[in-house]
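In: Provide a 3D model corresponding to the input given below.
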Amino acid sequence: MSSNTSPRSPFRWELHGNGKHISPGNVVAPHERLTWGRTIGIGAQHVVAMFGATFLVPLITGFPPATTLLFSGLGTILFLIITAGRVPSYLGSSFAFIAPIGAAMNQAGPAGALGGIVMAGISLFIVGLIVQVAGTAWLTALMPPLVTGAIVALIGFNLAPSAKDNFMKAPVTALVTLSSILLISVIFRGMTGRLSILLGVMIGYLTAVIRGEVDFSVIHKTWEEQGLIGLPHFQAPEFHWNLAGLFIPVILILVAENIGHVKSVALMTGENLDSYSGRAIMADGLATTIAGMGGGSGTTTYAENIGVMAATKVYSTAAYWFAALFAIALSIFPVFGAAVASVPAGVLGGAATVLYGMIGMLGVRIWVENRVDFSNQVNLSAASVALIIGIADYTWDIGNLQFAGIALGTAATLVVYHAMAFIARSRESAPEPLKPMSSDSSTDDSERSAIL
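Out: Here you go, the predicted structure:
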């Protein structure tokens, strides 16, 4: 594996071979590219891959889809610049923000939720700065696989009530959407299978149109007021420190996702990119902060785009530049954003049933892949407490601060795991206590010697 991590310009790429073909067993590295026509085509594929999930977050949270798309494109460009063009990634909407945004909306409205996103983004940037200076060893110690898996799982399962609420508003449409997503994902291979969520939502939307559940008045109004081209809707954040407990725990997930993304790219390209882990986290933190300042949702690296790279063997960051520019271009068509915003609750409920469950099961996957031992009482207890707190959405008010299910579950995971692990290690290093002498006369001399 190459360890060459010398800085390169994020705006210069070497032509891979003749730019038209990839030799068997080779990949197009981040600093390479194919012909510009092929590079543009692959960039378009990345937009399609991120589209369904990126738009689902603003649909569920109520944020303007076009604004979220704009900031995802800008965030991707920022990520490419900060990582010096060495880490290919698209920054789409993070599902980890859905639960805290929903809770913050109820307490302080959209502006308050945006303030929470900004707080999370700044915190994530600071963590990235520390990682860049001190390395990742301290993060591994703080968040071993048991802890990371538990936090990811509780974030997904905490969203279950929201999925149910939308599902039950139009159960027939929701069931069609859910069934379509499941069938497409298992019947089709390649790109079609990877787009199961987007295609399932489209089928669900068509079903909703037939059943008269779609309100087209918003689309007509947008066309009359803004025309074909116009800037997305922007909104400034408001800061309420009592919401910090809802958003700060999300950075643990974003850190894990960014480090996992860097390691995945390194594994597939054969390059050592560990020195860019801190930059990746800082870039995501800055992108999330900027999105929150203007009315967009928080961002994260996208597994969907990892899938596109794995399928095409093209890891060129040039393709991501085009993907980001495509996203920005789409965001300036107001009618496009209004059409996305018209997706009804039943469709969202069907898609969310799959997606929220997937988020929860990703936590379980982390446990399985790292062979977490649940016969160990420390692991079992920490995960059990975290999941119940997250699923039941426990809340704890301290003065003006309120800590809800995700925040409490995250704190419980860290505290319970590290406290129990410390006690267990202390007991292992301590001498065994003397056992009481048995009154049973059958105790033999060897047993007495061992006891004494």
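
In: going forward, measure contacts and count neighbours with C-alpha atoms only.
Out: Will do.

In: please name the nearest non-neighbouring residue to residue 204.
Out: If the residues on either side of it in the chain are set aside, residue 204 comes closest to residue 177, at 4.5 Å by C-alpha to C-alpha, 6 or more residues apart in numbering.

In: same for the top helix by length along the chain, what does it pack against?
Out: The helix that spans the most residues within the chain, counting by DSSP state H, is helix 98-134. Contacting helix 98-134 under the criterion 3 or more C-alpha pairs under 8 Å, 6 or more residues apart in numbering; DSSP states H and E are the following elements: helix 36-61, helix 244-247, helix 250-269, helix 277-294.

In: comparing the ones you listed, which comes out most buried?
Out: Each of the helices and strands packed on helix 98-134 was assessed for mean neighbour count using mean count of other C-alpha atoms under 10 Å. The highest is helix 277-294, with a mean of 27.

In: any idea which helix or strand comes after that one?
Out: The C-terminal neighbour of helix 277-294 among helices and strands, as given by DSSP states H and E, is strand 299-301.

In: other SSEs contacting that next one?
Out: strand 91-93, helix 250-269, helix 277-294.

In: residue 314 touches residue 27, doesn't it?
Out: Yes: using C-alpha atoms under 8 Å as the test, residue 314 is close enough to residue 27 to be in contact (6.0 Å).

In: one more sequence to fold, the one below, so I can look at both together:
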Amino acid sequence: MPLWKIHGNGRTLEPGAVVRPDERLNWPATIAIGLQHVVAMFGATFLVPILTGFPVPTTLLFSGIGTILFLLITRNKLPSYLGSSFAFIAPVTAATAAAGTGAEGIGAALVGIVAVGVLLIIIGVVVHVAGVKWVDRFLPPVLAGTIVALIGFNLAGAAHANYAEAPVTATFTLAATILFAVVFRGFLGRISIFLGVIAGYVFAAFRGELDFSKVYEAAWVGLPSFHFPDFAEPGTWSMLAMFLPVVLVLIAENVGHVRGVATMTGDATINEQTGKALIADGVSTTLAGFFGGSGTTTYGENIGVMAATRVYSTAAYWVAGIAAVLLSLSPKFGAIINSVPQGVLGGVTTALYGLIGIIGVKIWVDNRVDFSRPVNQYTAAVALIMAVGGFMIKDEASGFELGGIVIATVAAILVYHLGNLVARLRKTGADDPKPLEAVGPIGGDPA
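Out: Below is the predicted model:
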């Protein structure tokens, strides 16, 4: 029995029809759509290693391998590309800054990536066995949106640092990125960041800001460089707390991805893959962390391609995963990506980090979060100020450090759940024998 049934005549789609995950068009059309997915993920995936100092080819290799593993674990029932997760940028940057540049810093950061991957696997197993409802209770929309938003806004200082390196080029890149997003519709509009980087790169070349020396020296074909987690690095274990909020973001992204695909295909049974999706992303992230790649996640850019083409075939993602692996085997390609100037990064990250924050706001809007409730107001307000202000707890003697993302995430969780608990106790009454559960789940929205 073939892995995919041919949809219709294999060339065109009927009005209103979609190509389901277990279907495909003919191979030329499937390959073309798969390469579209590569282009869609590309701008976001390569930015993460550039910004964190990780090797680009290695990240691209494990992005492709992770995508293939995802398809295998979900048994070809859930289309998804696993690219570099922006949620890792802040903790990886902090970890490498504390442990030093080069292999030592990367080794320390990889410990955190591996820890996130393992924890996500465990959560995926629990969700697969017990269902996703407990996730909804612990991570309701107001919390999910706040955590995603605070990670984006916490990176504002990093964007400014890059911007200040070459403000003229950064301004041009930012303007080009915005222009592409506003002018273009469909697929081109969804890859506006990628197009903005290209435009900024050309502009920087005219200004003499490019250094091509390493590009000339790089070989056309070769294996990526590998790094390994350094579990013995002093202070490594104290850094793990910085990575834990990333798990919550990955949960929100994967659950949202599964629900999005289920809605767009009209197949509610796809929601049954939620646990396997979390396990698959956890396996991919763990594997990447063990060999020097960035942590992975599902990609909204690729959801956009599926929405535009109405092709949800997992065959296209096999093409995308294999193409990413092949691209990773060219050191010269990686050197070209690493030659992107600071000014270009400054312009694109100003937009990109802000968009991460706005995605969190969109979660609030899409789920109609009620901000007339004080507990919701303070959940978002306190956490966002802590993240933007860069609140920190640091002990110079022991080297222990908690950054703004950790503190803000913990604050958001405590404010929300303790606030709801107090409201529920007040409503129930201290002497009321009725059990607390009768009033509703803590993750709900009590009147």
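
In: what would you report as the TM-score here?
Out: In this superposition the chains share a TM-score of 0.92, using TM-score structural alignment, normalised by the length of the second structure; 419 aligned residues with a C-alpha RMSD of 1.3 Å.

In: picking that back up, and residue 314 and residue 27 of the first structure? which has more neighbours close in?
Out: Neighbours per residue (other C-alpha atoms under 10 Å) separate residue 314 of the first structure from residue 27, with residue 314 holding more: 24 against 20.

In: with adjacent residues omitted, what lies nearest to that one?
Out: In space, not counting the residues next to it along the chain, residue 314 of the first structure is nearest to residue 28; the distance is 4.7 Å by C-alpha to C-alpha, 6+ apart.

In: roughly how far apart are the counterpart of the one you found in the second structure and residue 188 of the second structure?
Out: Aligned against the second structure by TM-score structural alignment, residue 28 of the first structure finds its counterpart in residue 19. As defined by C-alpha to C-alpha, to the nearest Å, residue 19 of the second structure lies at a distance of 22 Å from residue 188 of the second structure.

In: for these two, indicate the residue with more neighbours.
Out: Legend: neighbour count by other C-alpha under 10 Å for residue 19 of the second structure and residue 188, higher for residue 19 (24 against 16).

In: ok, the more buried one touching residue 6?
Out: No: taking contacts as C-alpha under 8 Å, residue 19 of the second structure lies outside contact range of residue 6: 9.1 Å.

In: residues shared between the contacts of those two?
Out: Taking C-alpha atoms under 8 Å, 6 or more residues apart in numbering as the contact rule, the neighbours common to residue 19 of the second structure and residue 6 are residue 25.

In: SS state for residue 394 of the second structure?
Out: Here residue 394 of the second structure takes the strand state, with states given by DSSP: H, G, I helix; E, B strand; the rest coil.

In: report the contact partners of it.
Out: Neighbour list for residue 394 of the second structure: 400, 401, 402 [criterion: C-alpha under 8 Å, 6+ apart].

In: which of the residues you listed lies closest to residue 345 of the second structure?
Out: Using C-alpha to C-alpha, residue 402 is the member of the contacts of residue 394 of the second structure that lies nearest residue 345 of the second structure, at 26.6 Å.

In: residue contacts, the closest one?
Out: Shown here is residue 402 of the second structure, whose contacts under the criterion C-alpha under 8 Å, 6+ apart are 239, 241, 242, 392, 393, 394.

In: same question for residue 296 of the first structure.
Out: Residue 296 of the first structure makes contact with 63, 64, 67, 68, 69, 71, 114, according to C-alpha under 8 Å, 6+ apart.

In: what's the answer for residue 408 of the second structure, then?
Out: 150, 382, 383, 384, 386, 387.

In: so what corresponds to residue 349 of the second structure in the first structure?
Out: The pairwise alignment with the first structure assigns residue 349 of the second structure to residue 352, based on TM-score structural alignment.

In: wait, doesn't that match sit right on residue 161?
Out: No: between residue 352 of the first structure and residue 161 no contact is recorded; they are 10.4 Å apart, counting by C-alpha under 8 Å.

In: pull up the aligned stretch in the first structure for stretch 109-120 of the second structure.
Out: Residues 113-124 of the first structure are where stretch 109-120 of the second structure aligns, taking TM-score structural alignment as the criterion.

In: what's the closest non-adjacent residue to the equivalent of residue 335 of the second structure over in the first structure?
Out: Residue correspondence to the first structure (TM-score structural alignment): residue 335 of the second structure is matched to residue 338. For residue 338 of the first structure, ignoring the flanking residues on the chain, the nearest one in space by C-alpha to C-alpha, 6+ apart is residue 219 at 5.3 Å.

In: what do we get in the second structure for that neighbour?
Out: Aligned by TM-score structural alignment, residue 219 of the first structure pairs with residue 215 of the second structure.

In: then residue 270 of the first structure?
Out: Under the alignment (TM-score structural alignment), residue 270 of the first structure pairs with residue 266 of the second structure.

In: repeat that for residue 16 of the first structure.
Out: Correspondence of residue 16 of the first structure to the second structure, assessed by TM-score structural alignment: residue 7.

In: I appreciate the help and will end here.
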